[in-house]
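using only what follows, build the 3D model:
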Amino acid sequence: MSVVSEIRALNKSPGRSGRKGQGVRTHDGKAAAVFLAPWLIGLVVITAGPMLMSLYLSFTDYNLLSAANFTGLENIQRMLDDQRLANSLGVTMIYVFVSTPIQLAVALALAIFLDRGLRGLALYRSIFYLPSLLGSSVAVAVLWKRVFGAEGLVNQFLAVFGIDGPGWISQPSTALSTLILLHVWTFGAPMVIFLAGLRQIPREFYEAAAVDGASRWQQFRNVTLPMLSPIIFFNLVLGIIGAFQSFTQAFVVSDGRGGPSDSTLFFTLYLYQQGFVNFNMGYASALAWLLLLIVAVFTAINFWASKFWVFYDN
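Below you'll find the predicted structure:
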């Protein structure tokens, strides 16, 4: 065998090929680590680090001006005796479990309406989606306050018919309802998701149901709802989580006080008051973890209950 043949055979040997492949994999691993590094740093510095610090502070008495003083379970005991906390939980529960189903119902109804193939669908979809982009902004909350004020647009409209409307946001009996209406108004995001889901339902299912004599309502109940149930479940989970986190609307409408008579005192607003108004940062951290626990429990309940009404097309 010539020298050239020996060199070629050596280059084609399994050991050399394996070492070359190992070098490529090592290089790819280093490149992946470099690209993942910003995300990992952000996770530790921006997310995980503050969460762990908040968990520690939840067991302390900390006012932002002096060193934290470890108090054990004192903040938990304080929660049990805090009447304003109980009231904020009640207000938040009403807000979440009234506004979220209504919002999803409105979003689904409009999605079905738009699914009929209207001209200018993209324009209608953009117009209906716009409130979702603006609904959590300070500007819209200020506008809502003007609309439902004692001399707002709603009362000006009622005055045309000789009706003297109340100050909707200044009455404990109606203030929360205005915020629920604002949340329902931001139906654009779930509507777009519903519309995408409706487009994935085969038309043959409706044709077969029509041949069997099913009415429109029967088609909706027996075809649309079961086929759309995974999308409904997705929007329901996101809607409940988002409603629990609502803050801007109540803060602006009530000038940060949660009034009148704590009727708009959302849990997040009470947490803000404790942390950044009263400087009870230790107690506010405990409230933040309580909110996380509440959201986790309701999310888990939703996932457990989904097996009874969510149908997946395998």
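
going forward, measure contacts and count neighbours with C-alpha atoms only.
Noted.

on contacts alone, who are the packing partners of whichever strand or helix holds Ala189?
Using DSSP states H and E, Ala189 sits in helix 188-199. Helix 188-199 sits against helix 83-114, helix 121-134, helix 225-244, with contacts defined as 3 or more CA pairs under 8 Å, 6 or more residues apart in numbering; DSSP states H and E.

nearest residue to the middle of this structure?
Nearest to the geometric centre of the chain sits Gly242, at 2.7 Å (CA atoms, centre = their mean).

in the helix holding Ala189, what's buried?
188-195, 197-198 (16 or more other CA atoms under 10 Å).

can you name the residues in contact with the next helix or strand after it?
Using DSSP H and E, the helix or strand that directly follows helix 188-199 along the chain is helix 203-211. With CA atoms under 8 Å, 6 or more residues apart in numbering as the test, helix 203-211 has contacts from 219, 223.

please provide the structure for the following sequence as well, for comparison with the first:
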Amino acid sequence: MSGKRRLLQGYTFMAPALAVIIIFTFVPIIYALYMMFFKVDLLAGTRTFVGLDNYGKIFSDPKFWAAFKNTGEYVMVVVPIQTIIAMVLASLLNSKIKFNRLFLSIMFIPTLTSSSAMTLIFMWLFNNNGLVVNMIDSLFGTKVQFITNPDLALAVIMIMNIFSTVPHFMIVFLSGLQDIPPVLYEAASIDGAGKIKQFFYVTVPQLMPVTFYVITMGVVGCFQIFDQAFILSNGSGGPQNSTLTFTLYIYQLAFTSNDMGRATAMAFILGIIIFMVTFIVNKVMKADEVNG
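Model prediction:
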């Protein structure tokens, strides 16, 4: 078979996948780039060129800064905690503790539960007459309001996200631990390093490529959080915009304010922020230089 024939055959096999990527990825991105310079009314079907005015409206909107603050806090709290807990649990499981398979199965249940169902469960736990609220009241004599309190509502979503994502990342870390050569632990043990020192000086450095993946996926997932905030606040981002996230703000712009132009502009702002944060994580962790 000639080289040109093989090349044609290869492109023929790739054609269906390339068509899907072009139609459902590149075309929408290009169209969104076009739309963000217009004021688009979906109901009326009108489109008016406004240039960069959409960005001016976004940056002057207090809701944008509320979403920026909430999402930033969410990322800075959830990503480190879920990464540390997942790594520690994976190390415990890898140490051949008894009943580790049963523990692994139980821990993985939250990952198999849909985020909508998980949100409803946590709303039941943390509502004004929920199990957690009543437990705190019986132990400390204080009625703590979570979902209706602007200072605590976002914390409920943080706890829920950590609880539901730790099992998945735990499995990722566990697979990385299986690839660490046992001879490294033996050498560290001969040098007098205990279990804790072995964890910090052998396990953690060897897991750096996996840790970079977990942190990156955690950052992207946290910036894109939508359904939990939407269900918990009934789409309002309340109380007092305390659960308003970037993606919920985009939804409100597109389908509540009926302004798809501003929504697409906001989507590109979110994309740039995710790219910049991921780039910074890459540079700080030096993912290209760690030992895989």
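
TM-score for this pair?
Once superposed, the chains reach a TM-score of 0.93 (TM-score structural alignment, normalised by the length of structure 2), with 290 aligned residues with a CA RMSD of 1.8 Å.

picking up where we left off before, in structure 2, what stretch matches the helix holding Ala189 of structure 1?
Aligned using TM-score structural alignment, helix 188-199 of structure 1 spans residues 167-178 in structure 2.

returning to what we had before: now the helix holding Ala189 of structure 1 against helix 225-244, angle please.
Here the directions of helix 188-199 of structure 1 and helix 225-244 differ by 170 degrees (axes from the mean of the first three to the mean of the last three CA atoms, to 10 degrees).

mean deviation, helix 188-199 of structure 1 versus structure 2?
Following the fit onto structure 2, the mean deviation recorded for helix 188-199 of structure 1 is 0.9 Å by mean CA distance after the TM-score superposition for structure 1.

what sits against Phe126 of structure 2?
132-133, 145-147, 156.

can you tell me which of the residues you listed has the most neighbours?
When neighbours are counted by other CA atoms under 10 Å, Ile147 leads the contacts of Phe126 of structure 2 with 24 neighbours.

and it? What does it align with in structure 1?
By TM-score structural alignment, Ile147 of structure 2 lines up with Ile169.

what does Asn127 of structure 2 give?
In structure 1, Asn127 of structure 2 lines up with Gly149, judged by TM-score structural alignment.

who touches its match in this structure?
155, 167-170.

for the residues you listed, give me a markdown table that also has secondary structure and distance to Asn63 of structure 1.
A markdown table is the format used below for those (DSSP: H, G, I helix; E, B strand; the rest coil; distance: CA to CA, whole Å):
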| residue | secondary structure | distance to Asn63 of structure 1 |
| --- | --- | --- |
| Asn155 | helix | 44 |
| Gly167 | coil | 37 |
| Trp168 | coil | 36 |
| Ile169 | coil | 32 |
| Ser170 | coil | 32 |
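
out of those, flag the one nearest to Met51 of structure 1.
Nearest to Met51 of structure 1, judged by CA to CA, of these is Ile169 at 35.1 Å.

so the closest one sits against Ile180, correct?
No. Contact criterion CA atoms under 8 Å: Ile169 of structure 1 and Ile180 do not qualify, at 11.7 Å.

returning to that earlier point: of the contacts of Gly149 of structure 1, which is the nearest to Lys145 of structure 1?
The closest of these, once distances to Lys145 of structure 1 are taken by CA to CA, is Ile169, at 7.1 Å.

contacting residues for the nearest residue to that closest one once chain neighbours are set aside?
Of all residues not flanking Ile169 of structure 1 in the chain, Ala175 sits nearest, at 4.2 Å (CA to CA, 6 or more residues apart in numbering). Neighbouring residues of Ala175 of structure 1 by CA under 8 Å, 6+ apart: 168-169, 260, 263-264.

what about Lys39 of structure 2, which SS state?
With DSSP: H, G, I helix; E, B strand; the rest coil as the basis, Lys39 of structure 2 sits in strand.

can you find the partner of it in structure 1?
Under the alignment (TM-score structural alignment), Lys39 of structure 2 pairs with Asp61 in structure 1.

repeat that for Ile106 of structure 2.
In structure 1, Ile106 of structure 2 lands on Ile127 (TM-score structural alignment).

and its match, how far is that from Asp115 of structure 1?
15 Å (CA to CA, to the nearest Å).

looking at these two, which is more packed in?
Taking neighbours as other CA under 10 Å, Ile127 of structure 1 and Asp115 compare with Asp115 leading, 15 against 11.

burial measure for the closest residue in space to Ser54 of structure 1 that isn't next to it in sequence, as a count.
Closest residue to Ser54 of structure 1 apart from its sequence neighbours, by CA to CA, 6+ apart: Ser285 at 5.4 Å. Neighbourhood size, Ser285 of structure 1 [other CA under 10 Å]: 25.

residues touching Ser285 of structure 1, list them.
Applying CA under 8 Å, 6+ apart to Ser285 of structure 1 gives the contacts 54-55, 57-58, 275.

surely it is in a strand?
No. Applying three-state DSSP, one finds Ser285 of structure 1 to be helix, outside a strand.

which one in structure 2 is aligned with it?
Checking TM-score structural alignment: Ser285 of structure 1 goes with Thr264.

distance of that match relative to Val20 of structure 2?
From Thr264 of structure 2 over to Val20 of structure 2 (counting by CA to CA), the distance is 22 Å.

same deal with Asn282 of structure 2?
30 Å.

got it, and Thr211 of structure 2?
Going from Thr211 of structure 2 to Val20 of structure 2 by CA to CA gives 32 Å.

swap in Met118 of structure 2?
With distances taken as CA to CA, Met118 of structure 2 is found 32 Å from Val20 of structure 2.
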